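Colleague: Build the 3D model from these lines:
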Amino acid sequence: MLNDYTYAKNPKSHIYYCSKKNKGCKARVKLDRNGIIINKAEDSTHFHPPPKYYQTSSGEYIKLSS
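Modeller: This is a model prediction of the structure:
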């Protein structure tokens, strides 16, 4: 999760695509091996609002229905 948006990792690289990629969102971010952002794509603007999550006292996130 980054700036309230969720991402899915490309299994062949360190690039994470917006979890709404299949709906047309082109936002993505690249991380180094330590999880540090090294490159945001020029087209990193989301066209949709971020998903809503609730964080439990143990630190887990639960996605809320919209």
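Colleague: drop to CA atoms for contacts and neighbour counts, all remaining ones
Modeller: OK.
Colleague: And residue 55, how close does it get to residue 16?
Modeller: 22 Å (Cα to Cα, to the nearest Å).
Colleague: Which one's more surrounded, those two?
Modeller: Between residue 55 and residue 16, counted using other Cα atoms under 10 Å, residue 16 has the larger neighbour count: 18 against 10.
Colleague: please give me the structure for this one as well, since I'd like to look at both together:
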Amino acid sequence: MKKMVSNNPSSNQKGIDSSKLHVTFLSGSPTKAALGKLATLNSQSDQFRVRGREIYLHCPDGYGRS
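Modeller: I've put the predicted structure just below:
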């Protein structure tokens, strides 16, 4: 768990509310095609980054509004 927290690219940014950070665990590394589809879901407020088999999601307006 410590490694997952330290790998979160948004955890060290100033002004980020840590209660708005989420992580999803994948069973394997995503393909380039899957990453392309995922990129189409990005919005101006929500941001995600993929690191290995984890997807780190920052939803500043809340996960329910994502």
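Colleague: And the TM-score between them?
Modeller: After superposition, the two chains reach a TM-score of 0.23 (TM-score structural alignment, normalised by the length of structure 1), with 34 aligned residues with a Cα RMSD of 4.2 Å.
Colleague: Leaving out sequence neighbours, find the closest residue to residue 28 of structure 1.
Modeller: Residue nearest to residue 28 of structure 1 in three dimensions, not counting chain neighbours: residue 17, with 4.4 Å by Cα to Cα, 6 or more residues apart in numbering.
Colleague: my bad, residue 25 of structure 2
Modeller: Among residues not flanking residue 25 of structure 2 along the chain, residue 54 sits closest, at 4.8 Å (Cα to Cα, 6+ apart).
Colleague: and the one you found, how many neighbours?
Modeller: For residue 54 of structure 2, using other Cα under 10 Å, the count is 19.
Colleague: you'd agree it is up against residue 5?
Modeller: No: using Cα atoms under 8 Å as the test, residue 54 of structure 2 is too far from residue 5 to be in contact (10.9 Å).
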